[in-house]
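Visitor: Pasted the sequence and its predicted model underneath.
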Amino acid sequence: MTTLFHCSDIHFGAEDRAALDWFAEEVRANKPDAVIITGDLTMRARHREFAAAGEWIHNLKAPVTVEVGNHDLPYFNLYERFRHPYRRYSRIEDKVEAEINLPGVSVVPLKTTARAQLRLNWSKGKVSGDALRESLRTLRSLPADTVKLIAAHHPLVDADTRSSGSTRGGLKALMALQEAGAAAVLTGHVHDPFDIERRTGSGSVRLIGAGTLSERVRENPPSYNRITIDGSAIDVEARYMI
């Protein structure tokens, strides 16, 4: 059996220190096979926020993959946003959009952030053709009996949550990922957990969202998802700090 801890929207700069300590203790006590962080490590992509996030991640002492969230692209330095958007990830660059391969289970990244968009709200999601092709290429290279999970920041299609990802190209991407063998898509952004099944043209795929470990809670307290995979069965338990 494989155990994954899925958290999101940590927002260093507006972090909940008690929630971070609680999650780190959960990792220490339970020793998951990997930790999946689906974006928004920081609040305003400041250097000090990335430094704090990097230290916290290294102290987890577990394999980690980190997706890029909309809050993690430089806010105040447009030159850096467009030319070197990932420079501030330097301390954890080996974990950014890193594929994780475990016995019988693989986690494949899908980038849903954009440096700019043809709409006013750049915080919303977008799946580019290049990003989708890269994820599909990886999915198709994996053995057929692998449980294949996608990790992204924005929900590809909206769940029944207060906030929305409004991801452009999300439905098309979801259908293509399912056809390529993805069993589930793990995301964040909306700060509330969810677990739903979405029918596509040729089958169905799980949509699994993590809550937040920051002070920016919405409908639920700070939480993370404990995901256990036994054979092809995927079980998701949202765990709340109370």
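Guide: Now that the structure is in, tell me what you want to look at.
Visitor: going forward, measure contacts between C-alpha atoms and count neighbours the same way
Guide: OK.
Visitor: show me the contacts for the residue most central in space within the chain.
Guide: Nearest residue to the geometric centre of the chain (CA atoms, centre = their mean): residue 38, 1.7 Å. Taking CA atoms under 8 Å, 6 or more residues apart in numbering, we find residue 38 in contact with 6-9, 66-69, 151-153, 186-189.
Visitor: so which of these comes closest to residue 107?
Guide: Closest approach to residue 107 among these (CA to CA): residue 151, at 6.6 Å.
Visitor: Residue 188 is in contact with that closest one, correct?
Guide: No - the pair residue 151 / residue 188 is not scored as a contact, 9.2 Å apart, by CA atoms under 8 Å.
Visitor: Can you tell me what sits against stretch 106-123?
Guide: For stretch 106-123, using CA under 8 Å, 6+ apart, the contacting residues are 67-71, 73, 81-82, 85, 97-101, 124-128, 131-132, 135, 138-139, 146-154, 167.
Visitor: try this one next to it:
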Amino acid sequence: MARVLHLTDLHFGFHREALIAPLLERIAALRPDLVVVGGDITHRALPVQMRKARAFLDRIEAPVICMPGNHDVPLWNPLARFFWPFAGFRRHFGPVLTPVARAGEVRVMALNSTDPYAWQRGKIRDGEIGRLIGNVDPLGTNIVALHHPLQHLPRVTKVPARRASEALYRLEASGVHVILSGHLHRWAVDALLATGRHPRLLQIQTGTALCARVSDMRNEFVVIDVDGPALTLERHVAPMESRDFDAPEIARYSRASGVWRRV
């Protein structure tokens, strides 16, 4: 069995300081094989925010991979945003924007969906879908992690990333099993599966881990336990009025029939 922990939308610089220690303690207690940090690590991509985020990540004992979000490129420095948008991210979080990692039978492949020339909307770059397909493990469980969701529910007003629909169809056909994303600060799994549009992809949209925006109502992260075709989700939630995470909400899924079903 492999255990992957998904953190996203930390928003250092506009984060809940009191929740940092409980979050680190919970991560340590869960002992993940891999931690995937799905972008918006900082709130405004300022050096002081990146240093604070780096210090947080350095306290996680498990291997960590990161990818950028739209908040991780400079907002107030137009030259940097247009000519070297990921320089600060590379300096603090690693030179590779699309890392690939393995945790037991699980292969996790990052995708950089951040478009420096659009404030919120993401994009799938030329060649990225092919790169992911080329890294698919035909014998294991394949996870793609990116910041921007590839499918939106009707209640979402933001526009999906460019080429999101193409990516979904091609990744599903290639043998990708799970998509991890953030960006919306909203949890969604079962509602996406219920649309019936991509039954061989379990899309896990995780809410914000540390952002202090009151309208989000909660902070959260998810633990994914993979055991062959079986998958267990542990959703750890901290309501905004709380200083710690509640006991996890647990849901189990299986793709033994060829498509994902909640069991």
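Guide: That came through fine. Predicted model only: the values in this text are computed from it and were never measured.
Visitor: Is the nearest residue to residue 95 of structure 1 once chain neighbours are set aside within a helix or a strand, and which one?
Guide: Spatial nearest neighbour of residue 95 of structure 1, chain neighbours left out: residue 65 (4.9 Å); criterion: CA to CA, 6 or more residues apart in numbering. Using DSSP states H and E, residue 65 of structure 1 sits within strand 64-66.
Visitor: quick one: that strand to structure 2 mean distance?
Guide: Here the mean offset of strand 64-66 of structure 1 against structure 2 after fitting is 1.0 Å, by mean CA distance after the TM-score superposition for structure 1.
Visitor: Give me the buried positions along that strand.
Guide: In terms of neighbour count (16 or more other CA atoms under 10 Å), strand 64-66 of structure 1 has its buried residues at 64-66.
Visitor: so who does residue 213 of structure 2 touch?
Guide: Contact partners of residue 213 of structure 2, counting by CA under 8 Å, 6+ apart, are residue 14.
Visitor: Please tell me how far it sits from residue 9 of structure 2.
Guide: 11 Å (CA to CA, to the nearest Å).
Visitor: same check, this time on residue 107 of structure 2
Guide: Taking CA to CA, one finds residue 107 of structure 2 at 22 Å from residue 9 of structure 2.
Visitor: who's more crowded, those two?
Guide: Between residue 107 of structure 2 and residue 9, residue 9 has the larger neighbour count (other CA atoms under 10 Å), namely 30 against 18.
Visitor: All the helices of structure 1, residue numbers only.
Guide: Along structure 1, the segments classed as helices by DSSP state H run 17-30, 47-58, 78-83, 129-141, 170-179.
Visitor: Just tell me which of the ones you listed ends up closest to residue 161 of structure 1.
Guide: helix 170-179 (16.6 Å).
Visitor: Tell me the residues of structure 2 aligned with the closest one.
Guide: Mapped onto structure 2 using TM-score structural alignment, helix 170-179 of structure 1 spans residues 164-173.
Visitor: got the buried residues for that stretch?
Guide: So, applying 16+ other CA under 10 Å, buried residues of stretch 164-173 of structure 2: 164, 167-168, 171-172.
Visitor: Next: stretch 77-97 of structure 2.
Guide: Neighbour counts over stretch 77-97 of structure 2 (16+ other CA under 10 Å) mark 80-81, 85-86, 88-89, 93, 97 as buried.
Visitor: Check stretch 16-33 of structure 1 too.
Guide: In stretch 16-33 of structure 1, counting by 16+ other CA under 10 Å, buried: 16, 19-20, 22-24, 27, 31-33.
Visitor: Make a markdown table out of the residues you listed and add distance to residue 242 of structure 1.
Guide: Shown next, in a markdown table, are the buried residues of stretch 16-33 of structure 1 (distance: CA to CA, whole Å):
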| residue | distance to residue 242 of structure 1 |
| --- | --- |
| 16 | 13 |
| 19 | 10 |
| 20 | 13 |
| 22 | 10 |
| 23 | 12 |
| 24 | 15 |
| 27 | 17 |
| 31 | 21 |
| 32 | 21 |
| 33 | 25 |
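Visitor: Tell me how far the residue of structure 2 positioned farthest from its centre lies from residue 97 of structure 2.
Guide: Using CA atoms, centre = their mean, the residue of structure 2 lying farthest from its centre is residue 79. It sits 27.8 Å away. Here residue 79 of structure 2 is placed at a distance of 20 Å from residue 97 of structure 2 (CA to CA).
Visitor: quick one: contacts for residue 158 of structure 2?
Guide: Taking CA under 8 Å, 6+ apart, one finds residue 121 in contact with residue 158 of structure 2.
Visitor: Ignore what I typed, I meant residue 152 of structure 2.
Guide: Residue 152 of structure 2 sits next to residue 160 when contact means CA under 8 Å, 6+ apart.
Visitor: That one -> structure 1?
Guide: Using TM-score structural alignment, residue 152 of structure 2 pairs with residue 158 in structure 1.
Visitor: rewinding a little: any idea how far the corresponding residue of structure 2 for the residue nearest to the centre of structure 1 lies from residue 78 of structure 2?
Guide: Using TM-score structural alignment as the criterion, residue 38 of structure 1 maps onto residue 38 of structure 2. Using CA to CA, residue 38 of structure 2 is found at 24 Å from residue 78 of structure 2.
Visitor: repeat for residue 139 of structure 2
Guide: Per CA to CA, residue 139 of structure 2 is found 45 Å from residue 78 of structure 2.
Visitor: any idea where the strands of structure 1 begin and end?
Guide: Applying DSSP state E to structure 1 gives strands spanning 2-7, 34-37, 64-66, 100-102, 105-109, 147-151, 182-187, 194-200, 203-209, 223-230, 233-240.
Visitor: Just tell me which of those strands ends up closest to residue 47 of structure 1.
Guide: Using CA to CA, these put strand 64-66 closest to residue 47 of structure 1, at 17.0 Å.
Visitor: what residues does that closest one touch?
Guide: Applying CA under 8 Å, 6+ apart, the external contacts of strand 64-66 of structure 1 come out as 34-39, 57, 95-100.
Visitor: Could you tell me where that strand falls in structure 2?
Guide: Against structure 2, strand 64-66 of structure 1 falls on residues 64-66 (TM-score structural alignment).
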